[in-house]
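1. predicted model, plus sequence, below.
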Amino acid sequence: MSHTAHIPSHRKPRQRASKSALRAGVAGGVLSTIAVAGAAGPAQADPVTQTIEMPTITSGFSTAVAASAQATQQVALDLETQADEDAAAEKAAKTAKKAHAEAVRKAEAKKKAEAAAKAKAEAEAKERAERASRTSERTTLSASSGSSDSGSSASAPSSSSSNVSGSAASIVAFAKAQVGDAYVSGGTGPNAWDCSGLVQAAYRTAGIDLPRVSQSQSTFGTQVSLDNLQPGDILYWGSAGSAYHVAIYVGGGQFVGAQNSSTGTVQRSMDYDRPTGAVRVL
């Protein structure tokens, strides 16, 4: 065997050397490029400026926008004007309603005042007529009583005119003159009475001041029998000192008293409502 049999062919090593040289050359070029770039320092990037072009508003579009704004403003003004008109109308309606109510109230007040004035005038006229009638009746009764005192014929003891004094005649005349007047609890005249108010007023014409209430009047004086009454005596119903009603005996078995709200002041027979007892003050 040749001593060169184990030696590789010389051609293959050359090919490999060529490839290695090529590779080394490329790598060297790359390294050179990096080295140059590193020596030059970092690159400064230029700022990028981008311009955006906005659409151009045409004159027609501007006019439409202005017109729309003007229309909106006009609508707002119209609404405000309508609101003011509505408020004014509502206020006027309220004022008119108030004025009408006031006019109605004044008319009713005037009507009531006229009715009250008419009623007052009628009442005053009636009162004047009643007073005139009472005055005439008192005059006639006084004259009759005076004639009886001078010696007229006598009647039963309980109503004997010979026992009627001037004071008794005055009391009886006053009591009879009030017949027909109204009964009012607590009334003391001149046209409305309660029972004790009438008796007190009748005795006042004779200058005698009686207590105000029937309980006290039933014990003011001397107790007398119902069979021995004289005109002017005070009749009472109930117990003496706790009487609930009083009247004036006017002779002839009759009395005058302010009875109740239904009958008013009346002249009645003692048989109509028999009293419990009587007192004599004169």
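-> Thanks, I have the structure now.
2. going forward, measure contacts between C-alpha atoms and count neighbours the same way
-> Noted.
3. for the chain, which helix is longest?
-> If you go by DSSP state H, the chain has its longest helix at helix 59-149.
4. what packs against that helix?
-> The elements that helix 59-149 packs onto, with contact taken as 3 or more C-alpha pairs under 8 Å, 6 or more residues apart in numbering; DSSP states H and E, are helix 166-177.
5. now do the helix it packs on: everything it contacts.
-> Contacting residues not belonging to helix 166-177 are listed as 134-135, 137-138, 141-142, 145-146, 198-199, 202-203, 205-206, 231-232, 248-250, 256-257, 267, 282 [C-alpha atoms under 8 Å, 6 or more residues apart in numbering].
6. write the PyMOL selection for whichever of the residues you listed are buried.
-> Here is the PyMOL command that selects the buried residues among the contacts of helix 166-177 (16 or more other C-alpha atoms under 10 Å):
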select buried, resi 134+137+138+141+142+145+146+198+199+202+203+205+206+231+232+248+249+250+256+257+267+282
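7. second structure follows, compare the two:
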Amino acid sequence: MSHTAHIRSHRKPRRSASSAAMRAGVASGVLSTLAVAGASGSAQAAEPVTQTLELPTLTADLAAQVAQSADATQQAAASYELQAERDAAAAKAAKEAKADLKEAKKKAAEAKKKAEEEARKAAAERASRDAERTTLTASADTGSSTAAESSASTGSSTATGSAAAVVSFVRAAVGAAYVSGATGPSAYDCSGLVQAAYKQVGVSLPRVSQDQSVAGTQVGLDSLQPGDILYWGGAGSAYHVGIYVGDGMFVGAQNSSTGVVEKPLSYDPPTGAVRVL
């Protein structure tokens, strides 16, 4: 035996070829798996980046813009609708106001026309009465006026019976208004006052001055008694009447300016007189 036979060799034992091939195959498979896994992981990682970072961001912005545009359009439409309603209400109010103004003007014009017509009638009546009185006064002689003024001394001044009631009635009416066609109790015209005075003692007289001037017995102005009917104008065509109340005084509904008054005969000398009682 060699003197070195018992010493272990310092060389590493050789591996068999099959063992090396196996190890090389395993290593190659591991590397292939890692490469595939890496490639697959890289591909999977790359795809979500495109989907989650770009497309969703663009879609959200577009949706927000569309929503804002829709809100703006809706607000504008609501504003236009509100303005249209206000314009319609204003137009309706203006139309109604115009109609009311037109109606008010129409009524005012009618009232003015009526008032002017009444004023013309009253003025014409006063002018006619004043003209007739002026004519009669101018044509009357001095003797007629003297007789009228002196009638108080020659006639009776004390009323009795129904005549006293007539005198009392007309004196109580002094101060009442003169209204053409009125028969009392707050307003009279001349013949309305005479008719009312005699009616309350049971005597029915005609309504107008012309007929009242011939309703009784004609008496002279120098023989007057309280309760006699005085008239101005001709008998049967008189335009004014009153009641003699004694002491040279008479009561009559003269005109719209004076109303019912008590005056002396000299204030407006009558033309004649009739006695009913």
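-> Good, I have the coordinates. Remember, it's a predicted structure, so these values are computed and weren't measured experimentally.
8. before we move on, the earlier item: quick one: distance of the longest helix of the first structure to the chain centre.
-> In terms of C-alpha atoms, centre = their mean, to the nearest Å, the centre of helix 59-149 of the first structure is found 18 Å from the chain centre.
9. same question, stretch 36-53 of the second structure
-> Chain-centre distance of stretch 36-53 of the second structure: 86 Å, with C-alpha atoms, centre = their mean.
10. same question for stretch 181-190 of the second structure.
-> The chain centroid and the centroid of stretch 181-190 of the second structure are separated by 35 Å under C-alpha atoms, centre = their mean.
11. where does it end up in the first structure?
-> Mapped onto the first structure using TM-score structural alignment, stretch 181-190 of the second structure covers residues 186-195.
12. report the buried residues of that stretch.
-> Per 16+ other C-alpha under 10 Å, stretch 186-195 of the first structure contains these buried residues: 187, 188, 189, 191, 192, 193, 194, 195.
13. and those, which two are the farthest apart?
-> 191 and 195 (12.9 Å; C-alpha to C-alpha).
14. so how far is residue 114 of the first structure from the residue nearest to the spatial centre of the first structure?
-> Nearest to the mean C-alpha position of the first structure, counting by C-alpha atoms, centre = their mean, stands residue 105 at 16.0 Å. In this view, residue 105 of the first structure and residue 114 of the first structure are 14 Å apart by C-alpha to C-alpha, to the nearest Å.
15. over to residue 196 of the first structure?
-> Counting by C-alpha to C-alpha, the gap from residue 196 of the first structure to residue 114 of the first structure is 36 Å.
16. what's the answer for residue 238 of the first structure, then?
-> Residue 238 of the first structure is 47 Å from residue 114 of the first structure, where distance means C-alpha to C-alpha.
17. same thing with residue 212 of the first structure?
-> Applying C-alpha to C-alpha, the value for residue 212 of the first structure to residue 114 of the first structure is 38 Å.
18. the two: which has the busier surroundings?
-> Higher neighbour count among residue 212 of the first structure and residue 114: residue 212, with 17 against 12, using other C-alpha atoms under 10 Å.
19. distance of the counterpart of that one in the second structure relative to residue 33 of the second structure?
-> Under the alignment (TM-score structural alignment), residue 212 of the first structure pairs with residue 207 of the second structure. Distance, residue 207 of the second structure to residue 33 of the second structure, using C-alpha to C-alpha: 143 Å.
20. and if you look at residue 203 of the second structure?
-> Distance from residue 203 of the second structure to residue 33 of the second structure, by C-alpha to C-alpha: 150 Å.
21. go on, residue 251 of the second structure?
-> Using C-alpha to C-alpha, one obtains 147 Å as the distance from residue 251 of the second structure to residue 33 of the second structure.
22. what do you get for residue 58 of the second structure?
-> Where residue 33 of the second structure is concerned, residue 58 of the second structure sits at a distance of 38 Å (C-alpha to C-alpha).
23. if we can go back for a sec, can you pull the contacts of the residue nearest to the centre of the first structure?
-> With C-alpha under 8 Å, 6+ apart as the criterion, no residue contacts residue 105 of the first structure.
24. helices of the second structure, start to end?
-> Assigned by DSSP H, the helices in the second structure fall at 17-53, 55-139, 142-149, 151-154, 161-172, 190-199, 209-212.
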